[in-house]
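Q: turn this into a structure:
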Amino acid sequence: MKNLTEFLTNPIFNSLTKYPSIQTFHKMEKGILKDELTFPANESLEVYMTEKIDGSNIRFIIYNGDYLIGSRKEWIYAKGDRLISNEQVMYLKNYVEEVLKSYTFKKNILYCIYGEVHGTGIQSWRNYTLSSQSYGFRIFDIWSMEKKDIENLLISMKSKDEVSNWRENNNQPWWNMNEMTTFIINCCGLVEYAPFKLLCSIKNIPIDIEETYEFMRRFQHTDVNLDGTGKQNAKAEGIVVRTYDRSYIAKLRFEDYEKTFKKMKRK
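A: Now for the predicted structure:
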């Protein structure tokens, strides 16, 4: 494993480094949420909440000064590429190169950094900016693995299905919150985490979907405004709840609840 370029056409590596799927908090059938949760009953489960940003899921793969930038499904840029497809990719390229300058990444360690890029032209971008060219990036997870371990993993994985099972069953060596906080501090303000909302027991989130929606409304305004004026404190996409060990992750999107109420004519 000399650099990351050798993995650009490797579907196993691509699948391995994707972010796991995030389930909805309530079960969904045919676009309608049910008064039934997606996780096993465990009222002692402690979760923390962050804002769900309506942007594009991005991963930075960093190894010995080399890097790849990927969307949720595919690679969009590799260090040294001449072709830059749009302003968003240019922003991400400049961003990761600034991170490489500000943080000392260890040798022979593969880092997978996940976050959300939001701003001009991305999803419901006018919730975040009125500018014709303005972007932001917030991280929400990181894992890292030594060279020998990632090489052994790639050798042992025989199919994309096997890799998918590994990924979706939370086998990544996730960083804990102390490690994440240290990383953010050492990046001297360049890196920011997805806005923190609340730490609570899972039992404090209502099961009834109407009550859940009312609970969510306290987090309805975004904290990732890019204009810095206060005039653009528009609606957040929702919230994400996680346990510290990532054994449970779920999303609650305002749109999902509002569409459910409209279809069921309950609101």
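
Q: contacts and neighbour counts: CA atoms only from here.
A: Will do.

Q: for the helix or strand hosting Met180, buried residues please.
A: For Met180, the host element (DSSP states H and E) is helix 177-186. Using 16 or more other Cα atoms under 10 Å as the test for burial, helix 177-186 gives 180, 183-184.

Q: cool, stretch 3-12 as well?
A: 4, 12.

Q: wait, isn't Thr212 in contact with Asn204?
A: No - using Cα atoms under 8 Å, Thr212 makes no contact with Asn204, being 9.8 Å away.

Q: for the comparison step, fold the sequence that follows:
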Amino acid sequence: MIREDVLSLTPADISTWRKQGGQEFFAESRLLCLSIMEGIQLTSRIGVIPASQVPTRIEEMRDFLATQLPTTSVALETQCGRRPGGIVLRTHDRGHIAKARLEDYEKALRRRSGR
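A: Modelled structure (predicted):
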């Protein structure tokens, strides 16, 4: 949630505001209710899994990403081959948010193998 007064700040001040924890994130249930009330489409959700099932090894995460998201569901250009960028992992309360990028895991594995 972004307060209206924040929108009039300079980009540098907005950056500082965010870095200092100014931006609030709604829990998933509240976000869903708000999106329905306001008629706003949410980003794609591909599923819910317990944190204990999120892969912790590079190879496992690369395989997990390839399995969970074989193609993108939000291609901006058809000539890109619908290759997915990655997925965003969030706790239900949205207290922790991270992006797992397929390309990052592939690069890490190539570096590890010396290719």
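
Q: give me the stretch of structure 2 that the helix holding Met180 of structure 1 matches.
A: The aligned range for helix 177-186 of structure 1 in structure 2 is 28-37, by TM-score structural alignment.

Q: average offset of that stretch relative to structure 1?
A: Taking mean Cα distance after the TM-score superposition for structure 1, the mean distance separating stretch 28-37 of structure 2 from the aligned residues in structure 1 is 2.0 Å.

Q: report the distance from that stretch to the chain centre.
A: Centre-to-centre, stretch 28-37 of structure 2 and its host chain are 18 Å apart (Cα atoms, centre = their mean, to the nearest Å).

Q: between Thr212 and Asn204 of structure 1, which one's more packed in?
A: Thr212 (18 against 12; other Cα atoms under 10 Å).

Q: contacts only, for the counterpart of that one in structure 2.
A: Superposed on structure 2 with TM-score structural alignment, Thr212 of structure 1 falls opposite Met61. Each residue near Met61 of structure 2 by Cα atoms under 8 Å, 6 or more residues apart in numbering is listed here: 54-55, 105.

Q: looking at structure 1, which of these hold up?
A: On the basis of both residues aligned by TM-score structural alignment, their matches' Cα atoms under 8 Å, what survives of the contacts of Met61 of structure 2 in structure 1 is 54-55.

Q: most neighbours among the contacts of Met61 of structure 2, which one?
A: Tyr105 leads those on contacts (other Cα under 10 Å) with 20 neighbours.

Q: structure 2: helices as residue ranges?
A: Using DSSP state H, the helices found in structure 2 span residues 11-19, 28-38, 58-68, 102-113.

Q: what would the ones you listed look like in CSV with distance to Gly86 of structure 2?
A: Output for the helices of structure 2, formatted as CSV (distance: least, Cα to Cα, whole Å):
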stretch, distance to Gly86 of structure 2
helix 11-19, 23
helix 28-38, 20
helix 58-68, 7
helix 102-113, 5
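
Q: do a quick rundown of the helices in the stretch 51-200 of structure 1.
A: Secondary structure of the stretch 51-200 of structure 1 by DSSP state H, counting those that start in this stretch: the helices cover 87-102, 147-156, 160-168, 177-186.

Q: I figured Tyr244 of structure 1 hits Trp175, correct?
A: No - assessed by Cα under 8 Å, Tyr244 of structure 1 is found out of contact with Trp175, at 9.3 Å.
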